[in-house]
Every structure is written in C-alpha cells, then in structure tokens.
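>>> quick one, structure for this:
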Amino acid sequence: MILKKATLHVNKHFQIGEVDNRIYGSFIEHLGRAVYEGIYQPDSPFADEQGMRKDVLDLVEQLNVPVVRYPGGNFVSGYRWEDSVGPKEERPSTIDLAWRVIESNQFGFNEFMDWTKKAKTECMMAVNLGTRGIEAAKNILEYSNIKGGSYYSDLRRKHGWEEPHNVKLWCLGNEMDGPWQEGHKTAYEYGRLASEAGRAMKMLDPTIETVACGSSSLTMPTFGTWEDTALMECYDQVDYLSLHQYYGNRENNSADFLANTVAMDQFIKQVISICDAVKAKKRGKKDIHLSFDEWNVWYHSNEQDQKIEPWSQHPHQLEDVYNFEDALLVAGMMITLLRHANRVKIACLAQLVNVIAPIMTSDTGAWKQTIYYPFELISNLGRGTVLNTEIQVPFYESKHGDTPFLDSVAIMNEEYETLTIFAVNKDLKPSEEMELSADLRQFENYIVDKHVVLVHDDLKAVNTEENPNNVTPHANGNATLENGHLQAMLPAQSFHVITLKKQ
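Alright, predicted model coming up:
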C-alpha cells in the first residue's frame, strides 16, 4: 500500500477569525418544487395546520441553518411582493419569465416568515431591482419592519401579522450583471440604483444590513470591472458584496472536479482584493465583507430541464441527484469558505429542498441526499474560531494548476473547549491511504472525542428514496492523540471530521 503524508500545522494563537454562523445559510427560491411540494404542501399527510411539511422542517432543523435567502434568485427580478400577501383567494397567478412558469402566489412573504420561525432560522430577503426599484424596496421594508401607524405596516397588521417581521438582512437585487436577468443593468446603472435603494432603506430602518450584487460567477466577462464599478457607486450604502459559483463534472474528470476548491479560493481572494481597492480609492473606513450567497454543485439536471413544458406550475426543475463525489466537493467548498472566515460572513447553499438541494421530497416522504451530510456535520461542529491551518501535503496537476491532495481547516471553540478538524482526501486511488499528523501539544489535556468519516468505493453512488442510506457517514475513524501528537489514516476519496475535547 502506497502512503501519502499530510501534516497540519496548527497554532491556537494564529487565528483567521470568528465564524459568522450565517456562513451556514441556505436558499429557498420560487423555483421548481422548492416551495410547492418542498417546504409547503397543504394536501400532504406530512403537512401541519399551515401546510408546512413537518418532515422537511425536521431535516432543515438538523442542518442548523441560521439564515435562508428568499424569494430568489432570478425569480426576484420580476417579483411583485404585493401579489404574495393578503387573502389567498385574492392573490393573482403571475408569469415568471425567469423560469418560464406560472406562480400561484399561494405561498408568500408572510407564510415564509412563519416558516422561518418553525425552521428556527431567519430570513435574508431579496428585493427586486430588475423590473422595479427604490419605491418597491422601501415599501416591502416598511411592510416587514415597521411596527404600525403607516400604510404598509398597517396593511401587514390587516393581513393578520400584528408584529413586525424585523428582517435585518436584505439583498439589493440578484445577478444584475447577467444578460438573462430581467432588468439587466450595466455595473454603473446597478451601482447607482443599489446606492439609492440602500440609502432609502437604511433611512427607514438604520438597523438593517444590505448586500450588493457581485458577479454571477468568476467566468463572467465583466468579472472584476463589475465589482469595481458597482462598488465605487454604492460602497457607502452596502455592507456585503455577493459571490455566486456552481461547479459541475460534465467531462467526468473527478480529479479536476474536486480541484474546483482551488478556483473557489482564488475567486474569494480576487473579490477581497477588489473590495479593498475600492475602500482605498474611496478613503473608506469599513471593510466590505463577502456574502457567498449562491454556491453548490449544479449540472446533473441540465439536460432534463430542457424538456420542461413552459408555463406549468412548480415542475420538477433543477432536481440534481447528487452522488458521492459531489459530497466531497461540497465539503471542500465549505472548508474553503471557512478558511476565509475573516471576510466571508454569509454563505447560502443553493438551494435547500428539491432544487439542487440536500433534501428531496415525494408524496411519501423526504430523504437526505449525499451532500446533506458534509453540510450537517460542518454546520453543527464548525462554530468558533478558525485557525490559520497550514498544510504540508503532496500536490497533483489539475486544470486549475497545482492542487493539494488534502483540503483541511481547524476550528477552535473555547466555550465548549473543542478543536475540530475538517479534511477531504482528494486522492482517488483506492489502494492509497493518507497519513495525517499534527502537533497539538498546545491543546493540553485534550482527547479524541469523535472521528466521523464519509467514504464510499463508488464516486457515483447516490441516495434515493428507496435506498436513502447508501452514502452515509460512520463514526469509526481511527484518529489517535498521544503525547499531543495527532495521527489518523485517511482512506482515498473521503471526508473526515475529527473532534478533540478537553478532559
């Protein structure tokens, strides 16, 4: 058996920053079956008195998601929020040009806010800066956050929600750099509109935070110039800049696919550089932090989605069936986000249910896709302070250049006196193991509490309703800690969670 060696250099005093728990956010868009048949299905035997699926709520709660972005996505650029509130029998069915479907509006803003409470999460609300603008953004904020005494706040009370929703995080549009977007704008046009919408909203409620649209992906032809131009206009009115990125394995090259964490890391670094350059040019005092509010694997359903009949209601759309290698990449992407925790404060796995999602539903139940497990493990155990983890490990050549065989990060939680190491072994040769070691003598009186492993012989293995436990983690990892030295054997193509706890 060939053995690769990886050494983690961890120093409790060399810290990247505190994890903002909103880095474990997700996303519900009015798209496909994310809402209807996903979180909301009144005729389901799993539904509660409001039509919310209790089996889905249970799975969402296990993920420990602090914030959920809503209602889009591309959907928001044609969104009339007024159509989604008030008596359901009076709500119009509307055309959604983004996904070429009909939206019934039977689940709307107030219902979503009720759902967030049941899911023990908070709303990250997006406003329409595509076909609408400052006035509509100001009005929905008034409807949402003002206690009473004004037209829209009293309208909310009339609709049956006496207390304000107090939404504190607002996206100023969505992917406005994209020609596919309703109301697509130039960077300057968007920057001016975002600035004035953000100004009006913060005049109404100074306690909110706002997110400006960055590039829709690293591959956009306007990447870089978009961020610079838009931020030069709206820097004073925004707190975060968004990043979006999806990855696929269309060439069926798994080594290149798992190497996408290198590209993601570079993407984050480049956007940070642009934000800091704008800060310098503006002689600004604040850092613009990042909101990576769309990220995931997305490619499996592309061919099937071309066959959807236009103007149907909540079709089976973007329903990727995720395999084991997708779970490995999702784990690696989360590790990458954490390694930039000083600047990435918000991130949203896109999406949460049925649509490119960790959770799938049918009329007979709900089940966990392969990507559910790394998200659940990292979300629940990755809270605390990210340490500046340096890794000595061999590299392999990929389309992204030199790629380390190991992605890893360490998080110290002083409140619970734990140290947790997340690691993905991207070596795909089944006969080879990786020996992981780390000098942890600074963590005196710590012991290995658990070593959870997600591993499978078949990179293409999937979970289905009929076989939901095909790809699941086990807690039989072999990590040991003796005299302050950690050692573990990591099988090829595997994800690991090693938690140490003070005695």
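>>> use CA for all of it now, contacts and neighbours both
Will do.
>>> may I see the buried residues of stretch 89-99?
Buried residues in stretch 89-99, counted by 16 or more other Cα atoms under 10 Å: 91, 94, 95, 96, 97, 98, 99.
>>> what about the strands in the stretch 1-150 of the chain?
Remark: strands assigned in the stretch 1-150 of the chain by DSSP state E, counting those that start in this stretch are 3-9, 15-18, 25-27, 67-70, 94-96, 101-103, 122-127.
>>> do you know which of these lies nearest residue 266?
strand 15-18 (16.9 Å; Cα to Cα).
>>> by contact count, what packs against that closest one?
Where contact means 3 or more Cα pairs under 8 Å, 6 or more residues apart in numbering; DSSP states H and E, strand 15-18 is packed against strand 385-387.
>>> let's compare: structure for the following, please.
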Amino acid sequence: MNATIIIDKDFQIARVDDRLFGSFVEHLGRCVYTGIFEPEHETADENGFRSDVIDLVNALRVPIIRYPGGNFVSAYNWEDGIGPVEERPTRLDLAWRTLEPNTFGLNEFMKWSKRVHADPLMTVNLGTLGIDNARNMVEYCNLEKGTYWSDLRRTHGIEKPHNIRTWCLGNEMDGPWQIGHKTPMEYGRLARETGKAMKLVDPSIELVTCGSSKYIMPTFPQWEVETLEHTYDIADYISMHNYYGNWDGNTSEYLALNVEVEDFIHTVKAACDYVKAKKRSSKTMMICFDEWNIWFHNKQEDKKLMSQEILPTATPLLEEYYTHEDALLVGALLISLLKNADRVKIACIAQLVNVIAPIIAEKGGKAWRQTIYFPFQHVSLYGRGIALEPMVSSPTYESDRFGPVPYVESIAVLSEERKELVVFAVNRNLEEPIDLHVELRSGNFRTVIDHQVMTANTLKDTNSCEGEIIRPVHSKKHAADERGITVSLPKASWNMIRLGSCKQ
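Below is the predicted model:
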C-alpha cells in the first residue's frame, strides 16, 4: 500500500508558535502533591520539587504551563497560597471535593516553572471571585514595588516581579458543572471588565477569554459569538477545550477523531471572524487550545469516588494509563494543531504529571514516561519552525462518523535554524504497512537524518514503572530517488522523519 505527501517550502501555513507545545498543572489528584511537589522524595530539592520529574519535563521542552486550573480555579483564592506556609489555611476544594493544604501556591509554582524553563499561563477565578481579586493578583505578580500588593510580594521574599505575560479569564464558564457557571452575557461582561482592570494595572499582558468547554456543548458556537461581542476588543485569544476517548472500543473510529478537532478549530475561527467583521475590527482573534488530551479510561470510577466523602490531599484521580493506540491519536492531534498553526498559537496538553498526563510519578518511587510522552516530545523538539501545507494522497477507509478517512495523517515542518525538514506521520492502517513517498517540489532535503518509529505488539500495550516497553526506535527502511524519499510506515505506527540537505 502506498501514499504520497507533496512538500513545497513555499506552501507555508505559518510559523509555529513555540507555545503550541504547552502543558497544564492543576491542583487535582496527584498532579501537584506527590507529582511535581513531594518534599519527602529522595530526589526532592530544597523547595520540595521532585528532580526526577523536572528532568522528564525538561526533556519535553514545554514552553508554557497553565496554572492553577482548570475547574479548581473557579472557587480558589490565590491569596491562600502566598505568605508563610505555616499560616496558610486548609480549604475544601469544591471542584474535586478534596482538601487543599495550600502548601504549594503561586510563588512555589513560579519557582518550579523556572526550573523547567516554562512561562506561566495564569488563570484567574471568575467563578466565585472577579474584578478586584484579579487586578490585585496582577499587581502582586507584575509590579515591581511601591503599591500594597507588590510590596506584600517583596515581604514574601520575592523582590523582582514575576512578569506573567498571559492570563486566562476564568475557566469553562459555560459548563453547568463549574462553580459560578454563567450565561454568555454574564460571563462576557464580567470578563471584559476584569480584563480592562487587569490591563490598567499592566498594559503589556495578554488575555484569553473562555470559549466553549466542549465541542458537543449545546451552546456551541453561539457561546463564542455572544461572549466575543463583549470581549473581542480586550482579549487576545479565545480558549478551546476538548478530550477524547475510545468509548466504543472501535480503534478505527477512535484514530479518526482528529478530524473532529479540525472541524472544531474551523468553527471557532469562523465565529471569531464573524464577530471581527461585525465589529469592523482590524484585529484577528487567535486561539488558545489550553486543554486537550485523551480522558476516558477511568472516568466513571473517578465520578463514583468524588460522589462519596471529602477526599484527602493527593488522592489519585484521573490517572489514565495510556495505550499504544492512545499515543497514535495524540500524534494525530498534534499534526492537526500544526496544520492550524496560523490561528492556534497556544495549546496545552492536559495535564503534565499523574493526572491524564504523559508523566507518571509514583509516590515515593520513580517517575516514568507514558506512551503519549514520545509523540509529544518529538513534535515539541522538532516541530518548531514553519508548518507547510500538506498535500497528502493516501488510501482511505470508511468511518461511520467522518466518511472516508485517509490511512496516513501527515504534515511537514521546515526548520531554518537546523536546516532540516521534518515529516510527522501516523499510519492508521491496523493491518498493513504503508510506503510513504515524500515528494519534494523545492528544497534539497534528500538525506534521511533520522526516522523514529513507534509500534507495539498490540494496540492495548502500555508502559509502566517496571519498564517503558513502548518507545521510539530508529528505522532504516527508506530509499531515495530523483523525486524524493520513500519511507516505510509500519502498521499502526507513529513516525518522525528528519530530512537534511544532501550537501551535508
């Protein structure tokens, strides 16, 4: 079976924003406590941060991390997590019905984010709080000195401002499950006035307004249109959230879900552009896809657990153990993000550690990489550059939801810095390998620097603390001709092909 991707370096989508490879840390389950923060762990540094987790995060080169939620933020007061630790209150987190000790808060997160070389994507509470709380937070974080909140920060031992650039105006405010759920008008007006006050404190910041929390929300995309009527002039991005799962056990349908992602993105773009035209605005609203991942394996068990008594701190919640087929879909979703790099400028895989995450950190034990870690790492390390419009010709299969779906999902990214062309590809064919011919219409990239391929014995294979059995390996199954390169994509595989100039 054969497929072709035609690549021309002049057919450019956009330069990829590095923040497309962001992630998310929420006070949920074991993401913070025993995840990134475990003072008793043998690898913990002087701040209580797990160094083994930091090493795995640094290997991903995550440029931006959303914090502190998520559903958690909509009943959270950031002031509970600053100042002397021994004076901080223990609160009941209403989102996840868990005790929150507040031993890890804003300043601890900022110290940790520096250790992993990531900028914060800070979220303010627009559920139970609002304008005053948000503008005070910006003053605490971003002003150097001379005001109440900036001077308070200095008494906490943080002399220099954090200079947080990008802020989310609440979280999933269209969701009935959200603490402080609002109508489009309620949210739009509050977000506009909150954003206005925040930018009066620091005019340099960027703001993300809440879009629909799911593709299937009954209010989508009307929520986007109505809220943007209020927030278009003050916000710089609109958020997208969505999670995916193989609920029916149908792998072929599951691996086609990135088609839905692209439809979601295109609809949000259309809603934004409608409001732009209606307002006669010269600004183009960009997209912040700040929650995306696979979440379904243990969802029902988590609901049962949270419906009972109040849970202790660091109760395991949303701990998905990802399979090989999950890694294939994550690869396809990453390709879809790159294909929309002209409008999707920020994206956050949710979450980073333990909670629906690429990294698992055993309490008191070792940290290890899940299957989805590897395609994310490949794209984060080698997907930075200029995304090129993919012209893929591939055999197809029939999907009940999406009609004909190509077996090969692929895109190319041109890295001028490294002087290489990188092709990412998923072979959705569960039975046969496919020979992918990379036809080069311009450029001299005819040397295979590396072909990394990830396969498994079965689609349900997983990694564990006993061993990372599913990981990429180097493949030499490729050949060059006068028109380009042909590489063999094994059945049900994730692939990264790095091409360099033959002059090298």
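>>> if we can go back for a sec, and which of the buried residues of stretch 89-99 of structure 1 is nearest to residue 224 of structure 1?
residue 98 (25.2 Å).
>>> and that closest one, what pairs with it in structure 2?
For residue 98 of structure 1, the aligned position in structure 2 is residue 95, judged by TM-score structural alignment.
>>> any idea how far residue 289 of structure 2 is from its match?
Distance, residue 95 of structure 2 to residue 289 of structure 2, using Cα to Cα, to the nearest Å: 21 Å.
>>> same thing with residue 282 of structure 2?
23 Å.
>>> more neighbours, the two?
residue 289 (23 against 8; other Cα atoms under 10 Å).
>>> aligned to the more buried one, what sits in structure 1?
Per TM-score structural alignment, residue 289 of structure 2 is aligned with residue 292.
>>> same question for residue 354 of structure 2.
In structure 1, the residue paired with residue 354 of structure 2 is residue 354, using TM-score structural alignment.
>>> re the thing from before, where's the match of residue 98 of structure 1 relative to residue 383 of structure 2, distance?
Residue 95 of structure 2 is 35 Å from residue 383 of structure 2, by Cα to Cα.
>>> now do residue 204 of structure 2
Relative to residue 383 of structure 2, and taking Cα to Cα, residue 204 of structure 2 is found at 28 Å.
>>> neighbour-wise, which of these two wins?
residue 383 (29 against 14).
>>> find the helix or strand that the closest residue to the more buried one other than its chain neighbours is a member of.
Among residues not flanking residue 383 of structure 2 along the chain, residue 413 sits closest, at 5.9 Å (Cα to Cα, 6 or more residues apart in numbering). Using DSSP states H and E, residue 413 of structure 2 maps to strand 408-415.
>>> so which bit of structure 1 is that strand matched to?
Counting by TM-score structural alignment, strand 408-415 of structure 2 sits on residues 406-413 of structure 1.
>>> what about that stretch, how far off from structure 2?
Compared with structure 2 after the fit, stretch 406-413 of structure 1 shows a mean deviation of 0.6 Å (mean Cα distance after the TM-score superposition for structure 1).
>>> what does that stretch contact?
6, 10, 12, 332, 335-336, 338-339, 382-389, 391, 393, 418-426 (Cα atoms under 8 Å, 6 or more residues apart in numbering).
>>> could you do stretch 475-489 of structure 2 as well?
426-427, 433-440, 446-448, 450-453, 495.
>>> sorry, back to before: for the match of residue 289 of structure 2, helix, strand, or coil?
Look at residue 292 of structure 1: counting by DSSP: H, G, I helix; E, B strand; the rest coil, its state is strand.
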